[in-house]
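Enquirer: Got a sequence here, can you build the structure:
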Amino acid sequence: MRSDEYDRLYLSPPHLGRHELNYLHKAIEDNWVAPVGPNIDGFERDICQYTGAQHCVALNSGTAAIHLGLQLLGVGPGDEVLVPSFTFVATANPVRYLGAEPVFIDSETDTWNICPGLLREALTERSRRGRLPKAIVLVHLYGMPARLPELLAIAAEFGVPVLEDAAEALGSTFQKQPLGTFGAVGIFSFNGNKIITTSGGGALVTNKSEWAQQARWLATQARDAAPHYQHSAVGYNYRLSNLLAGIGRGQMGLIEDRVKRRREIYAQYCELLKPLPAVQVGPAELPNARANRWLTTILLRPEHTNLSPEEVRQHLETHNIEARPLWKPLHLQPLFAGCATYGGSVCEDLFNRGLCLPSGSAMTDAHVRRVISALKEILPAG
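Expert: A predicted model of the protein is given here:
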């Protein structure tokens, strides 16, 4: 089959409705195209209403939100921050922005998120040295809720604050509480491939009004209160534009529909891949957890196939289907060579056996069957 016989099936493309245009047209009619405006205020209110967070600061990326969140937690030069190794590099890069060093923690096998046992080990060892980390970054990978009760209890025991990286997890919940609202600071991403998008964007949420005020100040070049431009601290150009916030407002009205469809796609993959023993769809949800299923992921079982994820990915490419390897662990990245790491074998195994499948909420049932048909061509049936 030639790769051009079907339209390209992307991993997780933007999925827009019609309401976004209403907010964009209004902004243009009112000449609110500058970085601030009513769409930003409205988008922040929408996020607060949906998540239950008391305060939200709309920013131009999830990375910017992590950067400001770590700064609010007091991270600075020479500090350490505990970070899961199995995540996108944007989780750890802001640690370096602030002159601090990441310490990487391996995953646990059920959720693929940070391992509570290794987190305790890292905190215990650093406590004995008399130098606790300044913060813990807790990631909900691919929208899967982490082991929140255990992780938060360990963090509280050692008195280390948690920044909750829910970049991939808007719409996911634990015990019906939205992810992103369990830590001292939470962050979301609205990049083009996320469950909802503003083209590019992010948000920081917190229940502390003074932190939200500080984040807004830092995100707008830290301009002091004066009629002229006066600055007493380093600031950043991190605010979301009013136009993009308008897209976000339209998207927020669709969030539950988008979560519902992605969960349906995951369930279809689970059912249709049953005849292929070489494939494990995962991970499963913990009790009382709801994953938004941002991306459906699979692991190859070496006892049933000698194929690598890259060989499967290349085969899907011949059908014009985009797939992607799981995140390469950060402790294996040249950028972070020499960083302290606790464990590593679990996330290394996941990377070596895993693949992300097309999961966009605009996918039809026929699209899912197309992916399954391509996989059946290359993987052995039971």
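Enquirer: contacts, neighbours, all on C-alpha from now
Expert: Fine.
Enquirer: could you say what helices and strands the host helix or strand of Lys26 packs with?
Expert: Assigned by DSSP states H and E, Lys26 belongs to helix 19-29. Where contact means 3 or more CA pairs under 8 Å, 6 or more residues apart in numbering; DSSP states H and E, helix 19-29 is packed against helix 242-252.
Enquirer: could you give the angle of the helix it packs on to helix 19-29?
Expert: If you take axes from the mean of the first three to the mean of the last three CA atoms, to 10 degrees, helix 242-252 sits at 160 degrees to helix 19-29.
Enquirer: from what I can see Gly183 touches Ala156, true?
Expert: No: at 10.6 Å, Gly183 does not count as touching Ala156 under the criterion of CA atoms under 8 Å.
Enquirer: Looking only at neighbour counts, state which of these two leads.
Expert: Gly183 (21 against 12; other CA atoms under 10 Å).
Enquirer: quick one: the strands in the stretch 251-382 of the chain?
Expert: Under the criterion DSSP state E, counting those that start in this stretch, the stretch 251-382 of the chain carries strands at the ranges 279-282, 289-290, 296-300, 324-325, 341-342, 354-357.
Enquirer: How about the longest helix along the chain, which residues are buried there?
Expert: Looking across the chain with DSSP state H, the single longest helix is helix 255-272. If you call a residue buried by 16 or more other CA atoms under 10 Å, then helix 255-272 has these buried ones: 255, 258-259, 261-266, 269-270.
Enquirer: Check stretch 150-165 too.
Expert: For stretch 150-165, burial by neighbour count (16+ other CA under 10 Å) applies to 151-152, 154-155, 160-165.
Enquirer: Now render the residues you listed as a markdown table, adding distance to Ala233 and secondary structure.
Expert: Shown next, in a markdown table, are the buried residues of stretch 150-165 (distance: CA to CA, whole Å; DSSP: H, G, I helix; E, B strand; the rest coil):
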| residue | distance to Ala233 | secondary structure |
| --- | --- | --- |
| Leu151 | 34 | helix |
| Leu152 | 32 | helix |
| Ile154 | 34 | helix |
| Ala155 | 30 | helix |
| Val160 | 26 | coil |
| Pro161 | 24 | coil |
| Val162 | 25 | strand |
| Leu163 | 23 | strand |
| Glu164 | 26 | strand |
| Asp165 | 26 | strand |
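Enquirer: To check against the first, give me the structure of this:
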Amino acid sequence: MGDNLMSLKNIPLSVPNLKGKEIEYVTKAIETEWVSTAGPYINDFEHEIAKYVGTKNAVACQNGTSGLHLALMTCGVKGGDEVIVPTLTFIAAVNPVKYVGAEPIFMDCDDSLTMDPEKLESFCINECEFINNILINKKTGKKIKAIIVVHVFGNMADMERIKPIADRYNLWIIEDATEALGTYYTEGIYKGKQAGTIGDIGVYSFNGNKIITTGGGGMIVSNNEDCLNQCRFLSTQAKNDTLYFVHDEIGYNYRMTNIQAALGLAQLEQLENFITVKEENYYEYQRLGIDLLPFRTNIRPNYWFYSYITKDRDNLLNNLINQGIQTRPVWKLIHSLKPYENCWSYEIDKAIYYYDHILNLPCSSNLSKDDVATVSKAILSY
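Expert: Have a look, this model is predicted:
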């Protein structure tokens, strides 16, 4: 079947679009010899990201994973604590919980693929006690300190319902918005609020497959200056005295380089155009008969990834790959992976369904209409 439908070229899943001022800015960084973890582009990139998402400030870091690690430490999560996390996510959203010695509690998703607020509330009510302003897991006796909310594939988690739950039980909210830069509410109490700016701390990623990229790199945002200052301090080796190299705490080498920031500035200038193209391609798939999973109706998503529901995931996946069309299933659920199989997972069922049925289709911001037509024809001809 695949031999008769071979596409004329390879169509990747999600690759960078580097057609702006990337070479100009990176060249300037090299010419001025500011190439490492200091330089004007880092400060400029932090400022422009904060301005774009509407927070007081931002802290550039090595990647989204390091940003989540710093966020957890800044929120005071430590060994013996527990953190509520989704099971349907990339493992980098959960591993930092282990970095700080805490344990994850896995939560199911709803039809947006993000954390189910009904099950989150049910867990807090039925499985926990709230004593002296601290949420205690009745089964383990441990303190639950925080929730990591992941905005999956550019969709927005239901923050209108999750935030009051966190407030009621005195839980920090860390928003993993690594896939959702540019997604924001268009109505409701958070109208105009960007993904990553509603909780206590938000984290973005600029990995090579994200909507904008610095090759690697990440960004931490918050309206809490104390949190940001602590993240910045820990990310620069916890240096108390920059001249005499005094370090009173264990720190980390988690800073972004000036070259990466130069690349990021050029990418950020194109972000809204990238979103426009991705939205057009999302609806072009729909027009051609490919029924993609919808985004929330009360948001402007960034349309980062397109999710297609199929009853024959693996066979369709292999068929498309044989035609030069890169697709992938959704991540294997984290609670089922070997490092986490003994952790508590709470009423996981919908995430299992989506794991079994989702294929992500090509969605790059430089994807052409002909590419969309080729992918659509291959799926409909299967």
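Enquirer: ok so, going back, in structure 2, point out the residues matching the helix holding Lys26 of structure 1.
Expert: Aligned by TM-score structural alignment, helix 19-29 of structure 1 falls on residues 21-31 of structure 2.
Enquirer: Off-centre distance for the matching stretch?
Expert: For stretch 21-31 of structure 2, the separation from the chain centroid amounts to 27 Å (computed by CA atoms, centre = their mean, to the nearest Å).
Enquirer: Quote the end-to-end distance of stretch 208-218 of structure 2.
Expert: 11 Å (CA to CA, to the nearest Å).
Enquirer: Where in structure 1 does it align, residue-wise?
Expert: Counting by TM-score structural alignment, stretch 208-218 of structure 2 sits on residues 192-202 of structure 1.
Enquirer: what sits up against that stretch?
Expert: Contact with stretch 192-202 of structure 1 is made by 12-15, 58-65, 167-168, 170, 187-191, 240, 244-248, 251-252, 255, 258-259, 294, 360-361, as judged by CA atoms under 8 Å, 6 or more residues apart in numbering.
Enquirer: quick revisit: give the buried residues for the match of helix 19-29 of structure 1.
Expert: Buried, per 16+ other CA under 10 Å, within stretch 21-31 of structure 2: 21-22, 25-26, 29.
Enquirer: Ok, stretch 2-21 of structure 1 next?
Expert: Within stretch 2-21 of structure 1, judged by 16+ other CA under 10 Å, the buried ones are 9-16, 19-20.
Enquirer: Over to stretch 360-379 of structure 2?
Expert: Buried residues in stretch 360-379 of structure 2 (16+ other CA under 10 Å): 360-367, 371-372, 374-379.
Enquirer: Measure how far that stretch is from the centre of its chain, please.
Expert: Worked out by CA atoms, centre = their mean, stretch 360-379 of structure 2 lies 23 Å from the chain centre.
Enquirer: Just the endpoints, please. Distance across stretch 156-176 of structure 1?
Expert: Terminal-residue distance, stretch 156-176 of structure 1 (CA to CA): 22 Å.
Enquirer: which one in structure 1 is furthest away from the centre?
Expert: Pro227 (39.2 Å; CA atoms, centre = their mean).
Enquirer: and stretch 161-175 of structure 2, which stretch of structure 1?
Expert: Counting by TM-score structural alignment, stretch 161-175 of structure 2 pairs with residues 150-164 of structure 1.
Enquirer: re earlier: now check structure 2 for the residue matching the residue farthest from the centre of structure 1.
Expert: Correspondence of Pro227 of structure 1 to structure 2, assessed by TM-score structural alignment: Leu243.
Enquirer: okay, now the counterpart of Pro301 of structure 2 in structure 1: neighbour count?
Expert: Matched by TM-score structural alignment, Pro301 of structure 2 corresponds to Ala291 in structure 1. Neighbours of Ala291 of structure 1 under the rule other CA under 10 Å: 26.
Enquirer: Check Ala238 of structure 2 too.
Expert: Applying other CA under 10 Å, we find 21 residues neighbouring Ala238 of structure 2.
Enquirer: and if you look at Asp3 of structure 2?
Expert: 9.
Enquirer: from memory it sits against Ile321, does it?
Expert: No: at 11.4 Å, Asp3 of structure 2 and Ile321 do not qualify as touching, with contact defined as CA under 8 Å.
Enquirer: quick one, helices of the stretch 51-200 of structure 1?
Expert: For the stretch 51-200 of structure 1, the helices defined by DSSP state H, counting those that start in this stretch cover 62-72, 93-97, 116-128, 148-158.
Enquirer: Comparing the first one with structure 2, how large is the average distance?
Expert: By that I understand helix 62-72 of structure 1. With mean CA distance after the TM-score superposition for structure 1, helix 62-72 of structure 1 departs from structure 2 by a mean of 0.4 Å once superposed.
Enquirer: residues contacting His25 of structure 1?
Expert: His25 of structure 1 neighbours (CA under 8 Å, 6+ apart): none.
Enquirer: one step back: any idea which of the helices of the stretch 51-200 of structure 1 is most buried?
Expert: helix 62-72 (a mean of 25; mean count of other CA atoms under 10 Å).
Enquirer: And Pro78 of structure 1, what's its match in structure 2?
Expert: Wrong residue type there; residue 78 of structure 1 is Gly, not Pro. In structure 2, Gly78 of structure 1 lands on Gly80 (TM-score structural alignment).
Enquirer: Spatially central residue in structure 2, please.
Expert: Residue closest to the mean C-alpha point of structure 2, counted by CA atoms, centre = their mean, is Thr178 at 2.5 Å.
Enquirer: Wait, that one touches Tyr204, no?
Expert: Yes: between Thr178 of structure 2 and Tyr204 there is a contact under CA under 8 Å: 3.9 Å.
Enquirer: anything in contact with each of those two?
Expert: Gly64.
Enquirer: hmm, back to that, same list, the buried residues of stretch 150-165 of structure 1, but as JSON lines with distance to Gly42 of structure 1 please.
Expert: Shown next, in JSON lines, are the buried residues of stretch 150-165 of structure 1 (distance: CA to CA, whole Å):
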{"residue": "Leu151", "distance to Gly42 of structure 1": "33"}
{"residue": "Leu152", "distance to Gly42 of structure 1": "31"}
{"residue": "Ile154", "distance to Gly42 of structure 1": "36"}
{"residue": "Ala155", "distance to Gly42 of structure 1": "34"}
{"residue": "Val160", "distance to Gly42 of structure 1": "33"}
{"residue": "Pro161", "distance to Gly42 of structure 1": "29"}
{"residue": "Val162", "distance to Gly42 of structure 1": "27"}
{"residue": "Leu163", "distance to Gly42 of structure 1": "24"}
{"residue": "Glu164", "distance to Gly42 of structure 1": "23"}
{"residue": "Asp165", "distance to Gly42 of structure 1": "23"}
